[in-house]
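In: Show me the folded form of this:
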Amino acid sequence: MSSMITFILMVNRQGQTRLCRYYQPVNMSCRTALEANVVRACLSRNRDQCSFVEYQDLKVVFRQYAALYIAVGITEDENELSIYELVQNFVEVLDKYFSHVSELDIMFNLDRVHIILDEMIQNGRVVETNKSNVLGLLNTLDKMADG
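Out: Modelled structure (predicted):
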């Protein structure tokens, strides 16, 4: 199996999923268990502990931003640090688009967040990290909607 991202989760401190994107097929009953276990593993760690955890045959890289956690499931041979930085880049893009992104921005603009994610990651592979390029399509869509 080549290196890749298998899923991305965004959850709040209460463990409620705000965004999930799977890049490999996972049936719904398994998703519920996967999300619950991953969230539990991430929320149970304190700030002094490593942001990489093992889950079944995957590694999970996560970061906390205020009340939100972003967890990324990756295959064994994917680079944890590059994914850790990808999460930071994703949040910076969200911040740039929403002007200080919040949980409410995610909840009420989920379509926009998915567009951003799709511009950055396709088929479990990182395809774009340049913030201006990532936001290009969204800015075009916004101009069309306004005008």
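In: C-alpha from now on. contacts and neighbour counts both.
Out: Fine.
In: now the strands for this structure?
Out: 5-12, 17-22, 52-55, 58-65, 68-74, 121-122, 125-126 (DSSP state E).
In: Next, the structure of the following sequence, for comparison with the previous one:
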Amino acid sequence: MAIHYLILLSRQGKVRLAKWFSTLSPKDKAKIVKDVSQLVLARRTRMCNFLEYKDTKIVYRRYASLFFIAGCSSDDNELITLEIIHRYVEQMDKYYGNVCELDIIFSFTKAYYILDEILLAGELQETSKKNILRCIGQQDSLEDMEIFDGGKPPSFISRDEASGWWWLRQLAAIGADALRPFASSIDGTLEGYRVLSVKQKNCYDGHRQMLYAIENARS
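Out: Predicted coordinates for the structure are as follows:
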């Protein structure tokens, strides 16, 4: 089973994300996007989610204002492709926290990262939601480290504590007192922590780590 491409399309026909797993010329890609957009956007809500396009199949599903469209081989299982699309949406929901079109517009790199963890050369490579989120969290930590000048955090915090630091660079200047209200807002409330998205958890953990580091540095 192999997916040839995955396209995220808005109701207005704007491409929000396009991932190609087959080698095609820019002209062929533009042709596919145009044809597929016209086919999918013209279909009614109750119509089948599968349709034929040349020698391939198109599998699509609408989530809110976005159409998730996958092109696969004619002999592939459409239901498995549909499940892969749904799994991708679930992973983005976990990361962004109820993902919407604006999340993908302003943070499209993360959408590509998540997709790359799920699919490799159009084939399903990872089914574990926990493993995918763990890998994305590690990528976020590496990006956080690159924010520092020279790629190194301040000497008074460890590399692990530096995760989430870039959320706090502005707040750190005003001291620990300003950080304490946020850090204690859901402190000790395990259920409150569980409902946060991965991105929100990174922010929360970063504030806690920063508060701890500042207080230790000043003691």
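In: Just give the TM-score of the two.
Out: Once superposed, the chains reach a TM-score of 0.95 (TM-score structural alignment, normalised by the length of structure 1), with 145 aligned residues with a Cα RMSD of 1.0 Å.
In: thinking again about what came up before, can you put the strands of structure 1 in CSV and add mean neighbour count and distance to Asp142 of structure 1?
Out: Output for the strands of structure 1, formatted as CSV (neighbours: other Cα atoms under 10 Å; distance: least, Cα to Cα, whole Å):
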stretch, mean neighbour count, distance to Asp142 of structure 1
strand 5-12, 21, 24
strand 17-22, 16, 22
strand 52-55, 16, 36
strand 58-65, 21, 26
strand 68-74, 25, 26
strand 121-122, 15, 21
strand 125-126, 15, 24
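In: Relative to Gln88 of structure 1, which of the ones you listed is closest?
Out: Of all the strands of structure 1, strand 58-65 sits nearest to Gln88 of structure 1, with 8.1 Å by Cα to Cα.
In: Tell me the counterpart residues of the closest one in structure 2, please.
Out: Counting by TM-score structural alignment, strand 58-65 of structure 1 pairs with residues 56-63 of structure 2.
In: Same question for stretch 28-35 of structure 1.
Out: Counting by TM-score structural alignment, stretch 28-35 of structure 1 corresponds to 26-33 in structure 2.
In: picking that back up, can you put the strands of structure 1 in CSV and add distance to Glu35 of structure 1?
Out: CSV is the format used below for the strands of structure 1 (distance: least, Cα to Cα, whole Å):
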stretch, distance to Glu35 of structure 1
strand 5-12, 8
strand 17-22, 8
strand 52-55, 11
strand 58-65, 11
strand 68-74, 10
strand 121-122, 20
strand 125-126, 21
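In: can you tell me which helix in structure 1 is longest?
Out: Across structure 1, the longest stretch assigned as helix under DSSP state H is helix 80-98.
In: packing partners for it?
Out: Packing contacts for helix 80-98 of structure 1, counted by 3 or more Cα pairs under 8 Å, 6 or more residues apart in numbering; DSSP states H and E, involve strand 58-65, helix 110-120, helix 131-146.
In: That helix corresponds to what range in structure 2?
Out: Against structure 2, helix 80-98 of structure 1 falls on residues 78-96 (TM-score structural alignment).
In: returning to what we had before: among the helices and strands packed on helix 80-98 of structure 1, which comes closest to Arg18 of structure 1?
Out: Of all the helices and strands packed on helix 80-98 of structure 1, helix 110-120 comes closest under Cα to Cα, at 8.5 Å.
In: The closest one: average distance to aligned residues in structure 2?
Out: Its aligned residues in structure 2 lie a mean 0.7 Å from helix 110-120 of structure 1 after superposition (mean Cα distance after the TM-score superposition for structure 1).
In: re earlier: so which of the strands of structure 1 is nearest Leu34 of structure 1?
Out: With respect to Leu34 of structure 1, and counting by Cα to Cα, the nearest of the strands of structure 1 is strand 52-55 at 8.8 Å.
In: what comes into contact with that closest one?
Out: Val38, Ala41, Cys42, Lys59, Val60, Val61, Phe62, Glu80 (Cα atoms under 8 Å, 6 or more residues apart in numbering).
In: which among those gets closest to Arg125 of structure 1?
Out: Glu80 (13.6 Å).
In: In this structure the closest one contacts Val61, no?
Out: Yes. If you go by Cα atoms under 8 Å, Glu80 of structure 1 and Val61 touch, sitting 6.5 Å apart.
In: Tell me how many other residues surround Ser25 of structure 2.
Out: 9 (other Cα atoms under 10 Å).
In: Contact partners for it?
Out: Taking Cα under 8 Å, 6+ apart, one finds nothing in contact with Ser25 of structure 2.
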